[in-house]
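>>> Need a 3D model of the sequence below.
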Amino acid sequence: MKQSNPHQTSSAKSESSSRWDKALSALSLAGLAVLIFLGGSIVTVSEIFPGPQIMRAYQAGMALYNQRTQYQDVYGGDIWYPERRSDKGVTVYRPGQAQDGLTLYVSASDPAVRLIDMNGNMVHEWRRPFSTFWKPSADGVARPRPDEFVYIRTAKLFPNGDLLAVYEGNGDTPYGYGVVKLDRNSRVIWSYFGRAHHDLDVAPDGKIYVLTHEFVDDELKGAGHLKPPRLDDFLVVLSSDGEELRKIPLLQSIAKSRYRQLLYTVSSFAVADPLHANAVDFIDRKKAKNFAFGKAGQVLLSFRELNAITVLDPETSEITWATRGPWIGQHDPDILPNGTILLFDNYGNYRGPEGGSRVIEFDPRTMAIRWQYAGTAKDPLNSLIRSDQQRLPNGNTLITESDGGRIVEVTPQGEIAWEFVNPVRGGPDGKMIPIIAWSQRVDLSGFDASFRQAWRRSGPSQMRAVE
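Modelled structure (predicted):
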């Protein structure tokens, strides 16, 4: 009969016990990891220290990661797009049908504002890279993006050739970089680094109304879903020489108004940037004459994430009127002399065969659409972000289709009277087109004689086009 070896039995029991101990240890560690994960999640969601700090560090890390992975190539951001057509420059010009004048426009390809004639010839140019005048400041840009990522978003031209320009940094958050005033020779007169973005307007008394934004950590009473840190918008009033006179927190103005319920329409993906203000239009006496919802001295504002436009009184910081309408993600509402409002409706055409965008003129008293242009199947209008429009003296409408790098002038009947396609191309295959961030038709007679004389000195070919 075979006898068992006590040493082997003991060894087997020891190995079995060791395996069991390891299994228990592994289970214990896994359980501890689950508890730590659940505890960390609860702390973070419940905003118990150090949950908020962990969340902010995570958000900052993700922003930095996205910048370094998605915005290292300037063509990979949202200021260059694949060209839709190979056309360059003026492609349509119908004299007698188009509104004669000069066109001021901004291309994201370089830090310049260009003034061209009806044939696309360059009349004047202002050029100033952000890095050449940037200075670190307490409320400004600590580390600006390389110059190829920094572009001019909009501009304001004065009769003597001076120019205000708003700079933005593509791939940065906050992306507002500031305002600079240049003379006709692109020399810096003054600069303001208060994170200005999108738009500005100048009142008859010379005061400048500009949008700024910054991260805030304040809780917003009655809107707990808009948790800090948030990117909040402000309306800043500057003197004519760039001194900050007043700064109005726009989110707080809405929260204190009778229109506070608009804040509950913010979608979940926009709670960190709940307003996204994108336009400011000063209401002067001419605009106020037939506009039923605003007075001279107030401003019309556009908030993309609320799909709303509002009137704000800068003296009281009060939102006096607000409305939503048949538009989505709108830009650039303009009060017309008859009291209607013209705006670029980025998404309201629901991707019809003629494109996803349209320009509408509506009556704010009845909300009825008086006029619209949505492009055609042959010439679609499609710009998901940015874009603007301008009603011209002859009744035509000048439209900036930013994503397409195109400016188009259409008649009230929707016929194209003038068209300009950005002539700049780039990218590995040379088929990427930069956005046209903004444009405006200007009247030659509105400029000082000294500024017009500067064009005469710049060359006879340019002057033949504008005289």
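>>> Please count neighbours and contacts with C-alpha atoms only from this point.
Fine.
>>> Where do the helices of this protein begin and end?
With helices called from DSSP state H, the chain shows them at 6-45, 51-70, 250-255, 285-288, 449-458, 460-466.
>>> helices or strands next to the fifth one in the packing?
For helix 449-458, the helices and strands in contact under the criterion 3 or more Cα pairs under 8 Å, 6 or more residues apart in numbering; DSSP states H and E are helix 460-466.
>>> now the longest one
Using 3+ Cα pairs under 8 Å, 6+ apart as the contact test, the elements touching helix 6-45 are helix 51-70.
>>> so who does Asn119 touch?
If you count contacts by Cα atoms under 8 Å, 6 or more residues apart in numbering, Asn119 has them with 90, 93, 465.
>>> need the residues you listed in TSV with neighbour count, can you?
Listed next are the contacts of Asn119 as TSV, based on neighbours: other Cα atoms under 10 Å:
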residue	neighbour count
Val90	20
Tyr93	17
Ala465	16
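>>> Relative to Ser14, which of those is nearest.
Val90 (88.2 Å; Cα to Cα).
>>> isn't the closest one right next to Glu419, touching?
Yes. Contact criterion Cα atoms under 8 Å: Val90 and Glu419 qualify, at 5.7 Å.
>>> Please generate a structure for the following sequence too, so the two can be compared:
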Amino acid sequence: MLNRNGNLKKILIIGVILIFLIFNFIPPTLSINVLKKNTPDDTRAFNGNILFAPQASTTTYLIDNNGNVKHTWVSSYLPGQSVYMLENGNLLRTAKIVTVWPGGAGGGLQELTWNGNIIWDFTYYNDNHLSHHDIEILPNGNILMIAWEYKTPAQAIAAGRNPNNIGSTFMVDHIIEVKKTGPTSGDIVWEWHIWDHLIQDYDQTKENYGAVADHPELIDINFGKEDIDWNHVNSIDYNEEFNQILISSFGQDEIWVIDHSTTTEEAAGHTGGNSGKGGDILYRWGNPRAYRAGTVNDQKFFGQHDAKWIESGCPGEGNILVFNNGLDRPQGKYSSVDEILPPVDANGNYSYTPGSAYGPEEQIWMYTAENPTNFYSYRLSGAQRLSDGNTLICNGAFGIFFEVTPEKATIWEYTNPYPAPLINQVFKISHYESQTSGPNLDCEGSFNWENVGVGESLNGSFKVKNIGDNGTLLNWEIVKYPSWGNWTFTPEFGKNLTPEDEFFIVEVDVIAPDKKNKEYRGEIKVVNQDNPEDFDIVPIYLKTPLDKIIFNKPLLKFLRLLILQFPILYQIFS
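The predicted structure is shown next:
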């Protein structure tokens, strides 16, 4: 009886494991419906590429609007949240070098070449501070970084914090500007600290005492929804025209603008810089309760992310776009993308009437789903205005990217399948326009061969296109492919390909390596013969099984793939 019960228990456990693995870790190649368009040939969808780094993956992806993976970068670390591309094509990627609470912790920043070589590896982490969430690339090449600094409960109380609202530590945000000086080094050339701009009316015997309502340029140390991670600043942006910085403070449900034209000394005070206000807040919006200028009914932001100025050349340029997560929104659990028109003049000065809330009273554009609760991301997420007026949105909690028109029609949608369907969360995405000056090489396609018999002959194809100006001629050739396997390309080069030709198909044949149970990764590099800087990559993945048996029946093939991916299952069934 005991043996029978033991067998039943074992079968039940195996069944639960199988169900969990099937629904959580199905390989991306087996996922379906990752890409949706309003119509298959919808030309309204964005041109260019999207860059993103799944939270649960060490790989960063660049995809086009067909969902094709254009390039990947592999790191030793999970992302410290954000990733960006530099003008030279290099990748700037935050790195989670330490795993600590709360969310968004990073500690590292790396610059990688197109081929994945790390050329800058900077850390900002010790017992006193830790970088997190987001970065911003300045026009001079310096990098703005968000970071926590740790204060003791005694320090927080001395600054006027209510002792009933303090945890084991008190984390306050600051910003540093880093200038690269070497492969692993950088100088901090400017910094700004929230700690220098506090106000409180809780205890007149402590520092920073004053009337909160009379000082909207300061931050009430006793206002916020978190006791430990007080501000949880989760995004940073830069306005070159005004030399100002925009940050999103999750803890206060607000966005803040500060002056970057100050020296570090001025940034710690209340005078200096273009504004004459030092490091004090120039503009804030989203929750006027934070400075005693409104009630809960006046609150606009609820756990917001990714506040940014709309870029020059895009409809609404100079306005502020924010992903409003809707966390604890009184009207219900739904997210929105909000655009506001800040009351700023040509010199970067913001109008304000003392005793009132900063304008505007309402957003000038807002996206929600037709049924609002159908669109909800309680954390992460972002949005970006495109040059054609459409808005690209990242539902980060569910790994869904989609594009909407100004009329709020969805014309493109993509569900991130990496690293697996139910662990596909993404902090934010960034869109990059394709350059189309002269001939411009583009390749479409990838190779993903799994359960391949050793020595097996495989074939496939990819497309080469000239996406440059009309009338241009593209001369291309294959210059690199994997050293493993025996490869044949038909053809290996081409001449005089025009945009009007649409595309050229390259047939690929390869004999798989003779090693069992091994994964192979590589890429095919195709270059423009007249411009070596113009190239594209076709990614390759190949995996051989434990032996030469090749399963043809779909169900057996799937089960074998599942078992081989997870050693615990292989041991059980062996």
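>>> related to what we said a few turns ago, distance to Leu157 of structure 1 added to the helices of structure 1, as a markdown table?
A markdown table is the format used below for these (distance: least, Cα to Cα, whole Å):
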| stretch | distance to Leu157 of structure 1 |
| --- | --- |
| helix 6-45 | 49 |
| helix 51-70 | 33 |
| helix 250-255 | 27 |
| helix 285-288 | 20 |
| helix 449-458 | 12 |
| helix 460-466 | 17 |
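>>> now for those helices, which one comes closest to Leu164 of structure 1?
Judging those by Cα to Cα, what sits closest to Leu164 of structure 1 is helix 449-458, at 16.0 Å.
>>> ok, the closest residue to Ala383 of structure 2 other than its chain neighbours to Asn47 of structure 2 distance?
Spatially, and ignoring its direct neighbours in sequence, Ala383 of structure 2 is nearest to Ile393 (4.3 Å; Cα to Cα, 6 or more residues apart in numbering). Computed as Cα to Cα, to the nearest Å, the Ile393 of structure 2 to Asn47 of structure 2 distance reads 15 Å.
>>> repeat for Lys543 of structure 2
Taken as Cα to Cα, the span from Lys543 of structure 2 to Asn47 of structure 2 is 33 Å.
>>> Could you check which of those two is surrounded by more residues?
Lys543 (21 against 17; other Cα atoms under 10 Å).
>>> was I right about the more buried one contacting Tyr520?
Yes. Lys543 of structure 2 lies in contact with Tyr520 (Cα under 8 Å); the separation is 6.1 Å.
>>> picking that back up, out of the helices of structure 1, deepest packed?
helix 250-255 (a mean of 20; mean count of other Cα atoms under 10 Å).
>>> thinking again about what came up before, next up, the contacts around the equivalent of the residue nearest to Ala383 of structure 2 over in structure 1.
Aligned against structure 1 by TM-score structural alignment, Ile393 of structure 2 finds its counterpart in Ile399. Contacts here follow Cα under 8 Å, 6+ apart; on that basis Ile399 of structure 1 touches 387-390, 407-410, 439.
>>> can you list those residues in TSV and add neighbour count?
What follows is the contacts of Ile399 of structure 1, written out as TSV (neighbours: other Cα under 10 Å):
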residue	neighbour count
Ser387	30
Asp388	26
Gln389	25
Gln390	22
Ile407	26
Val408	21
Glu409	27
Val410	23
Ser439	28
